[in-house]
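Student: Take this sequence and fold it.
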Amino acid sequence: MTDRTPQPARSRRLFSRTSWPEARFLADVLRTETVGGGLLLLGAVVALAWANSPWGDAYTALTRWVPWPGGSALHLDLTLATWAADGLLAVFFFVVGLELKREFVAGELRDPRRAALPVVAALGGMAAPALIYVGVTLAAGGEGLRGWAIPTATDIAFALAVLAVIGSHLPQGLRAFLLTLAVVDDLFAITIIAVFYTDDFSLLPLLGALVPITVFGLLVQRRRTWWWALIPLAVTAWALVHASGVHATVAGVLLGFTVPVLRAAKGDRHGLAEHLEHRWRPVSAGFAVPVFAFFAAGVSLRDADLGAVVTDPIVIGIVAGLVLGKAIGVFGSAFLLARFTRAQLDEDITWSDLLGVALLAGIGFTVSLLIGELAFGAGSPADDNVKAAVLSGSVISALLATTVLLRRNAAYRRIAEAERVDTDRDGIPDVYQRPDA
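Tutor: The predicted structure follows:
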């Protein structure tokens, strides 16, 4: 007898496979971010080793060195560590801006049905850690509440680097989910930084920043990619946003938003946003983020009271938020969305896979360290504890994700081998040419 049980439509499946062009783009991003994640980890390890070595004072002196001490009039009398956080991370957030616009115009987020899952998961994955952190700090007297946003961030480079090592054959739909989740997470993190961590706000420089940003936008909209014009405009916008009191990395996002995504003509291979992303992502992942990690992760434990650090409510709140909050928020949001919409997981994916990815979202390195500095001040005792907590929480999340995902790696390998079949040898795997793909 023929089975007439209604089957869910492809659009009703969570983590379904994306289109072939989107899959190729995703593969390029994963390769770059995986290398960048390895360099980020290297920078953090070198910083930790140096800060806790007999030459730790030299590391501290380097981070506090002010290259241009006469720049106070322009708010540019910054230490090397601050230049890394405010300056180099602007490159990272420029790439994030390009990535966000591309996702909303031509990527996963252009379709409300496909966008619902990563957006809801990102919101849940930020709300749960924040609530856990607030609960822990309130129970201990309320000190440290200003750091509520520290465990809400996911580090895309670090997470993808771990994923590449432990789950090289993860189904493409789940990889796309992690990337899109991290992009949406970055959007909310940028908003949090701009709204909640802006001190001494000055409106005039911010209004002034709109001038170079507008000129930059007009040039890129006309495909005028003259480096000698765009880079000075970007630097001017960055300096004015920094002088306004808003964190200067917001300038990178705004500049990224001005770049057009769609191709200007049919003969163009890529849109300008994708072209600039290919050009600047290696700079961001290979230089800007690892250097920031080097200056941000060097917490010294030589004279620290480890008992006091471990029992500090800030530390407990951050670790619990990253390890438990992220997993509960991401996994729980996706589960509830599936329950209430009656959607089903894609045929290649199980709920244990999603749990592994939810645990990976607890790797909150780069943006978490940045928010920690903004919340408590760079070099403060609380900031040192924040660094220790972020590092600990991220490592624990990575180890738990490894435990979960390694068990599925053999199944991933079989799926990947089936997807590589190209019987007609046209360069496109057969799985992307099925009627339901």
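Student: contacts and neighbour counts: CA atoms only from here.
Tutor: Fine.
Student: so where do the helices sit in the stretch 51-200 of the chain?
Tutor: Here the stretch 51-200 of the chain has its helices, by DSSP state H, counting those that start in this stretch, at 56-63, 80-82, 89-105, 112-139, 156-166, 172-196.
Student: closest to Gly37 out of those?
Tutor: With respect to Gly37, and counting by CA to CA, the nearest of those is helix 156-166 at 4.5 Å.
Student: Next, the buried residues of stretch 379-391.
Tutor: When burial is assessed from 16 or more other CA atoms under 10 Å, stretch 379-391 yields the following buried residues: 382-391.
Student: Just the closest of those to Val119, please.
Tutor: Lowest distance from Val119 to the buried residues of stretch 379-391 (CA to CA) belongs to Val390, with 23.7 Å.
Student: dump the residue contacts of that closest one.
Tutor: Remark: with contacts taken as CA atoms under 8 Å, 6 or more residues apart in numbering, Val390 is in contact with 151, 318-319, 322, 364-365, 368-369.
Student: And this one, please, so the two structures can be compared:
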Amino acid sequence: MPDNNSQQPRNTLFARGSWSETARISDILRKETVGGALLLVATVIALVWANSPWSDSYSDLGALHVGTDALGVHLDLSLATWAADGLLAIFFFVVGLELKREFVAGDLRDPARAALPIAAAVGGMIVPAVIFVAFTAHVGDGAMKGWAIPTATDIAFAVAVLAVISTHLPAALRTFLLTLAVVDDLLAISVIAFFYSEDLKPSALLIALIPLALFAFCVQRRIRSWWILIPLAVLTWVFVHESGIHATVAGVVLGFTVPVLRSQAAGGPDAGPGLAEHFEHRIRPISAGVAIPIFAFFAAGVTIGGLGGLTDALTDPIALGIVCGLVVGKTVGIFGTTRLLSSVSRASLDASVKWIDVAGISMLAGIGFTVSLLIGDLAYGLGSERDEHVKIGVLVGSLLAALLASMVLRARNRHYRAIREQEERDDDHDGIPDIYQ
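Tutor: Purely as a prediction, here's the structure:
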């Protein structure tokens, strides 16, 4: 098969993208790797503190209330709630920016290329949900409310693991993982909005449209002044929070309003980067380095109670459903959907990719953390016994998924390292690998 991407048949899965898009994805993955390391540190600190003699102080810190209800809106929230509702809105703002950029200016603006990660994300959501329901259907008492917990992929953790175990995978696979996780996050936030929002207040939602419309007007006019945009974004968040819809939805909607291209009338994607890229460069470090680790610190601290406590938690059908949903459901859903799409469309894998690579990436997508913990809190109540079991299920399932993916991808990494070394010897060192020329 020719190396030139323009000559590749359209019915090829995981075909190599453009060099500019590959370079952009690589830059994002490097930033997410750092964020994943910070996320891991925050999680370890929370677990150690929650299982130490000072565990009560950890609980008291998360329950500490900050804010006021005096302004007519309910903003007297605990620190743990501020982290879940407020800081995660920053994370989902970046998700909105990334998703819009992928489908407006990225390689995935081609519907044929976009179909694969979208279909895989849907499959990777349906199968884990079905597995969770199968484990909890007989329990009753609202146990099935957590059906969406094992459906989300944590991109920061997944990319951090990928960076450690396999640095030479084809760029198309890394792009697939990133885009899959972004679409996965969009599906998860849609689930939160439709299934985990309660006591809706239409009046507050209508009021939220006012600052949202002003924010959209400003960014469409390419206004970058923080003293204008941040207050409008905060007001949008406040009234979405007040409406009963989970406040993180505001982050995604705000991200969707930001233009991707510098000038829509000046030549499409070739017109240059717009505000989306500018905001992403500014806000992604805050999201990955501050917002997500702080949320993890407050969300991941669960008192395990030794081996006996761990065993008791993992005999709960809810925890078992989460573990199997993440480890088995994600792998079967993503890999199975990809194989099905290949059969239906009669598409073949790119010559540089093997099905075992796709299986490894599918296993890696079983690392669920940030959004899974958030949905667990919403489904069963923050600090409840079931919520504690959710945390153990998410942690154990994510760890197993990471270990299984490591076994597969480390073996494949040796194969691709040899290929990369040969390419580097043949490279003309002009800054763009020869395979993209």
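Student: With Arg414 of structure 2 as the reference, measure out to Ile318 of structure 2.
Tutor: Here the distance between Ile318 of structure 2 and Arg414 of structure 2 works out to 38 Å (CA to CA, to the nearest Å).
Student: just Glu423 of structure 2 next, same as before
Tutor: In terms of CA to CA, Glu423 of structure 2 sits 15 Å off from Arg414 of structure 2.
Student: cool, and Ser243 of structure 2?
Tutor: Counting by CA to CA, the separation of Ser243 of structure 2 from Arg414 of structure 2 is 52 Å.
Student: More neighbours: which of these two?
Tutor: Comparing Ser243 of structure 2 with Arg414 by neighbour count (other CA atoms under 10 Å), the higher total belongs to Ser243, at 23 against 15.
Student: so the more buried one touches Ser203, yeah?
Tutor: Yes. Assessed by CA atoms under 8 Å, Ser243 of structure 2 is found in contact with Ser203 at 7.4 Å.
Student: Apart from its chain neighbours, what residue comes closest to Leu40 of structure 1?
Tutor: Distances taken as CA to CA, 6 or more residues apart in numbering place Pro290 nearest to Leu40 of structure 1, at 4.1 Å, with adjacent residues excluded.
Student: residue in structure 2 matching that neighbour?
Tutor: Structural correspondence for Pro290 of structure 1 with respect to structure 2 (TM-score structural alignment): Pro293.
Student: Make sure that match is indeed in a helix.
Tutor: Yes. Under the criterion used here (DSSP: H, G, I helix; E, B strand; the rest coil), Pro293 of structure 2 sits inside a helix.
Student: so who does it touch?
Tutor: Contact partners of Pro293 of structure 2, counting by CA under 8 Å, 6+ apart, are 35, 38-40, 42-43.
Student: among those, which are in helices?
Tutor: When DSSP state H is applied, these are split such that 35, 38-40, 42-43 fall in helices.
Student: returning to what we had before: the residue nearest to Leu40 of structure 1 and Leu76 of structure 1, how far apart?
Tutor: The spacing between Pro290 of structure 1 and Leu76 of structure 1, counted by CA to CA, is 22 Å.
Student: swap in Trp226 of structure 1?
Tutor: Following CA to CA, the distance that separates Trp226 of structure 1 from Leu76 of structure 1 is 26 Å.
Student: neighbour count winner among the two?
Tutor: In terms of neighbours (other CA under 10 Å), Leu76 is the more surrounded of Trp226 of structure 1 and Leu76; the figures are 18 against 10.
Student: Show me what the more buried one aligns to in structure 2.
Tutor: Superposed on structure 2 with TM-score structural alignment, Leu76 of structure 1 falls opposite Leu75.
Student: same question, Leu179 of structure 1
Tutor: So, by TM-score structural alignment, Leu179 of structure 1 is matched to Leu178.
Student: and that match, what does it touch?
Tutor: For Leu178 of structure 2, the contacting residues are 25, 29, 155, by CA under 8 Å, 6+ apart.
Student: show me the contacts for Ala365 of structure 2.
Tutor: With the criterion set at CA under 8 Å, 6+ apart, Ala365 of structure 2 makes contact with 153-154, 158, 177, 181, 330-331, 401.
Student: export those to a markdown table and tack on distance to Trp237 of structure 2?
Tutor: As requested, those are exported to a markdown table (distance: CA to CA, whole Å):
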| residue | distance to Trp237 of structure 2 |
| --- | --- |
| Thr153 | 24 |
| Asp154 | 23 |
| Ala158 | 28 |
| Leu177 | 29 |
| Ala181 | 24 |
| Lys330 | 32 |
| Thr331 | 35 |
| Ala401 | 34 |
